[in-house]
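A.B. asks: Just need the structure, nothing else, for what follows:
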Amino acid sequence: MTYIITEPCMSEKDASCVDVCPVDCIYEGEDQYYIHPEECIDCGACVPECPVEAIYPDDEVPEQYEAFTAKNYTYFDVPPPD
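C.D. replies: I've put the predicted structure just below:
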């Protein structure tokens, strides 16, 4: 499992999540931050730090943000889980 950063990040783009990540797996993209699915250790430290509640476990992403799961995996050229 990994965490997915969703649409609310696009308007805020706050780096609080980056600062608390113990493995530095959160990267800044042009439009938002992304969590590398192969580097994430599933600790969840980023979730409470997000001021706009944009971060979810990949199996709990709300329906309206489901496209962000594929967007995250595509950003890192990693196949999504089955």
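A.B. asks: CA atoms for contacts and neighbours, from now on please.
C.D. replies: Will do.
A.B. asks: Buried ones in the helix ranked longest in the chain, by neighbour count?
C.D. replies: Counting residues, the longest helix found in the chain (DSSP state H) is helix 67-75. If you call a residue buried by 16 or more other C-alpha atoms under 10 Å, then helix 67-75 has these buried ones: F68, T69, K71, N72, Y73.
A.B. asks: Here is the second sequence; please produce its structure so I can put it next to the first one:
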Amino acid sequence: MTYVVSESCIKCKYTDCVDVCPVDCFREGPNFLVIDPDECIDCTLCVAECPAEAIFAEDDLPADQVQFTAINAELAKKWPTIVARKDALPDADDWAKVKGKLDKLER
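C.D. replies: Sure thing, here's the model as predicted:
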């Protein structure tokens, strides 16, 4: 099992999770982070650090978020590794609880 970044991260991109990851499995896109499933060691440290509550164990993803398993795997192959915390996007707090943001994902 791996951990998956879900829709709540879109247009937020808080990077608190990156600081605690012992294996640098996060990848950074323009307005979203993903977890590389081949690198994740299932340590759970990132889950509690995410202000948007966007990270789930693959088996615990809400039914409407299951597609994010494939999205994380796909984008992890394309996006660069992020290893240090950065500022969230400027309007992250406004977007954190918004639902239905998949169309806002910048690939």
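A.B. asks: Any chance of JSON lines for the buried residues of helix 67-75 of the first structure, columns distance to E53 of the first structure?
C.D. replies: Formatted as JSON lines, those follow (distance: C-alpha to C-alpha, whole Å):
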{"residue": "F68", "distance to E53 of the first structure": "14"}
{"residue": "T69", "distance to E53 of the first structure": "15"}
{"residue": "K71", "distance to E53 of the first structure": "18"}
{"residue": "N72", "distance to E53 of the first structure": "17"}
{"residue": "Y73", "distance to E53 of the first structure": "20"}
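A.B. asks: Just name the closest of those residues to P8 of the first structure, please.
C.D. replies: Of all the buried residues of helix 67-75 of the first structure, F68 has the smallest distance to P8 of the first structure: 10.8 Å, by C-alpha to C-alpha.
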